[in-house]
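> sequence below, structure please.
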Amino acid sequence: MNVLPASRRAAYPPPTGPRVAIVHEWLEHYAGSERVLEQLVLMYPDAAVFAIVDFMPPDQRAFLGGRPVETTFIQELPFARRYFRYYLGLMPVAVEQLDLSGFDLVISSNHAVAKGVITGPDQVHVCYVHSPMRYAWDMQAAYLRHGGMERGIKGLYARWLLHRMRNWDVRSAAGVDVFVANSTYIARRIRKVYRREAEVVYPPVDIDRFHEKDQPSRAAYVVISRMVPYKRIDLVVEAFRRMPQHVLHVAGEGPERERIEAVAKGAPNIIFRGRVSDAEVLSMMQDARAFVFAAEEDFGIAMVEAQACGTPLIVFGRGGACDIVRDGDDPEGPTGVFFEVQEADAIIAAVERFEAMRTRITAAACRANARRFSCDAFRRSMFAVVEQAMRDACPRHLGVAR
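Below you'll find the model as predicted:
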């Protein structure tokens, strides 16, 4: 059975092997999860693509290669183009209505509900997890606080909805045959939330777009980030305010900018660059003495991009950073240093440690480290995981990944 409308079937040539469906969360802008979708589409050029909604602008959808995207009823709901996230409570129902019965392999790219698609006993479901729903699990309190929903009727409704989402999230995990996490940190979250083990396949990073400069200045430390609370740029600025001998360039915009500039108290060694172009981001990373990162991220693509420029890292030693940075006495050569607590004093100590060992961190080691996270590495690892999943499920499915 072909689940696509007759008018669209011509877009998918008759398959020579098992049929593949890719289920993406939603298409709005080309961002981190869309990088994964782009690589999955390259891996399986005949795959059908499904999503909750598709509002991707025409100038950002070239990576889809002109293929149609099958969406759910939420696409047609009032004001969905701008406010589809407000339909979160309907998304479990919507994703369960996708008819995937004509496919042998289903790959979902999940950070909310995509893994909830319904599959049968002769289908293999591999779920790539960017993160379990953080706002429904360990980040619920911060989510409610940030949204001003700690009290009142709105808060009561939000807590009830998130409780229902947690119940559904755990139940729908039973339909996944193989979980794939984008970092060991997310693998631990999957184990905690779903009580399931996960393979780790790092997300694809276009490291060829970031490269070494022939003669980088390596004069100033650099922060490039959206200015939101969890990024903790305020701590980095406070640390460098107390280290006037070191120059810090801060690039990015966001609701925290005014508060962060106040933390700097006009320190002449801290330079705020505001919003910068892609070319300026590349130049800043190439010339940086070190790239400073104080957030706890699920992975942290910006850290890999800095390493691809041959630039060392000074980062908070939690989350995805632990998979990226080679610290201390690593036999392949250190590529940065960690600080263990989100405090200005810890950042100051990390900078001092970095300065003491700076000559041991080479641009070549940083660049070699970044290659572990290339697009080619992602595709090879995902192919291996999918082939093993198909082999474990049924020998007739062998060869799907080639």
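
> from here on, contacts and neighbour counts on C-alpha atoms
Fine.

> quick one: the strands in the stretch 1-150 of the chain?
All strands of the stretch 1-150 of the chain, identified by DSSP state E, counting those that start in this stretch, fall at 20-24, 48-51, 69-70, 105-110, 124-129.

> for the comparison step, fold the sequence that follows:
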Amino acid sequence: MKVAIVHEWLDTYAGSERVVEQLIAEWPEADLFAVCDFLPEAERGFLRGKPVTTSFIQRLPFARKHFRKFLGLMPLAIEQLDLSGYDLVLSSSHAVAKGVLTGPGQLHVSYVHSPMRYAWDLQHQYLREAGLERGIMGAYTRWLLHRMRMWDRASALGPDVLIGNSTYIAERIRKVWRRDALVVHPPVDVDRFALKAEKEGFYLVASRMVPYKRIELIAAAFARMPDRRLVVVGDGPNAPRVREAASGAANIELRGRVSNEELVRLTQSARAAIFAAEEDFGIATVEAQACGTPVIAFGKGGARDIVREGETGLFFAEQAAEAIIDAVGRFEAMSIDPTACRANAERFGHAAFRAAMRRVVEEARA
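Modelled structure (predicted):
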């Protein structure tokens, strides 16, 4: 069986690339395709030396730094990749990878990280944050996203099997593409985050500081709980709002970026990790559980697939400081076993992901 793995683009080793890494581990004979490949040499180890077949976007002027600006050309680019010689096509898609062309004798299984949120339900937020609500560029961007929505829904008919990375994403697939999707949770390196049963007294937030993470809400909540210590790890464009929310609160420590080793140590030692975002899945949530650390999370999105309420953590219903304060109070009245958190996290390990993907392919072939 000839196998092809298709990824969106390669420019960094992040969440979706970890899926590709495990697909390569399960199908080491596969050939690899992408719209473009600008991955630094130091981050290419997960590709196992595989060459990457790319599209014409690879050769466009300024593509190395600005390939995302060619989004309007990517549907055409992905359709030009010749996969006619393959029996099995596995696409890893958060934008256009699912749109590769396959024929009747081929099986196409598409692992969907998310439909293009900036083209669908988050279009208005995207335009607002990008300063594109008005003017010629704003009008062009609206037209482009309209065209992308039409192509996105049409191309969603191509894969034989769609897989969402969480129940939440499967629901989004059903909403925007009107197709059912299986759920296979993404692989998490739970072995890197060892169990530590002895906890310290602080709560932890570890995240990129971008608006949808709502870290300023957590800081505002702890500013009103001076007897409880909060450690905030991370940096990003929303950092000024976080600093403002934490201003004058001696119980809040803003650590900025830390090493991977320090991140693991903090995650292992925290009394609980807190997440206020509506995530597609939430790998950091699993990592906290792998350390035996309970999770206090906003009760929408991928967190509902991860946290077992009352057993490994709990949810709060609103993205509001008052809801977080209430959740911390409820958490401190609970008793959560760190070993239960660790056992819960092991559901999301590398081996579990590869076995689930192999099972989906074999059932689809049968």
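
> adding distance to D59 of the first structure and mean neighbour count, write the strands of the stretch 1-150 of the first structure out as a markdown table.
Shown next, in a markdown table, are the strands of the stretch 1-150 of the first structure (distance: least, CA to CA, whole Å; neighbours: other CA atoms under 10 Å):
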| stretch | distance to D59 of the first structure | mean neighbour count |
| --- | --- | --- |
| strand 20-24 | 19 | 26 |
| strand 48-51 | 19 | 23 |
| strand 69-70 | 16 | 19 |
| strand 105-110 | 22 | 26 |
| strand 124-129 | 26 | 26 |
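
> possible to save the ones you listed as TSV with distance to L90 of the first structure?
As requested, the strands of the stretch 1-150 of the first structure are exported to TSV (distance: least, CA to CA, whole Å):
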stretch	distance to L90 of the first structure
strand 20-24	16
strand 48-51	14
strand 69-70	17
strand 105-110	16
strand 124-129	21
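
> show me what F378 of the first structure lines up with in the second structure.
Counting by TM-score structural alignment, F378 of the first structure corresponds to F353 in the second structure.

> its match belongs to a strand?
No - if the criterion is DSSP: H, G, I helix; E, B strand; the rest coil, then F353 of the second structure is helix and not within a strand.

> I'd say it and N165 touch.
No - judged on CA atoms under 8 Å, F353 of the second structure makes no contact with N165 at a distance of 10.4 Å.

> overlap in contacts of these two?
By CA atoms under 8 Å, 6 or more residues apart in numbering, F353 of the second structure and N165 have these common neighbours: 184-186.

> for the strands of the stretch 1-150 of the first structure, which one sits closest to A294 of the first structure?
Across the strands of the stretch 1-150 of the first structure, A294 of the first structure has its closest neighbour in strand 124-129 (23.1 Å, CA to CA).

> contacting residues around L132 of the second structure?
The neighbourhood of L132 of the second structure, defined by CA under 8 Å, 6+ apart, consists of 138-139, 141.

> that older thread, show me the one of the strands of the stretch 1-150 of the first structure that comes nearest V93 of the first structure.
Proximity to V93 of the first structure (CA to CA) singles out strand 48-51 among the strands of the stretch 1-150 of the first structure, at 13.1 Å.

> mean per-residue distance, the closest one versus the second structure.
Strand 48-51 of the first structure differs from its equivalent in the second structure by a mean of 0.3 Å after superposition (mean CA distance after the TM-score superposition for the first structure).

> quick check: longest helix of the first structure.
Counting by DSSP state H, the longest helix found in the first structure is helix 152-173.

> onto which residues of the first structure does stretch 64-75 of the second structure map?
Mapped onto the first structure using TM-score structural alignment, stretch 64-75 of the second structure covers residues 81-92.

> any idea what F338 of the first structure aligns with in the second structure?
Matched to the second structure by TM-score structural alignment, F338 of the first structure sits across from F315.

> A helix includes that match, no?
No - applying three-state DSSP, one finds F315 of the second structure to be strand, outside a helix.

> once you drop chain neighbours, what's closest to the match of F378 of the first structure?
Spatial nearest neighbour of F353 of the second structure, chain neighbours left out: P187 (5.5 Å); criterion: CA to CA, 6 or more residues apart in numbering.

> aligned to that neighbour, what sits in the first structure?
Alignment note (TM-score structural alignment): P187 of the second structure maps to P204 of the first structure.

> gap between the aligned residue in the second structure for I22 of the first structure and T53 of the second structure?
For I22 of the first structure, the aligned position in the second structure is I5, judged by TM-score structural alignment. Distance of I5 of the second structure to T53 of the second structure, given as CA to CA, to the nearest Å: 10 Å.
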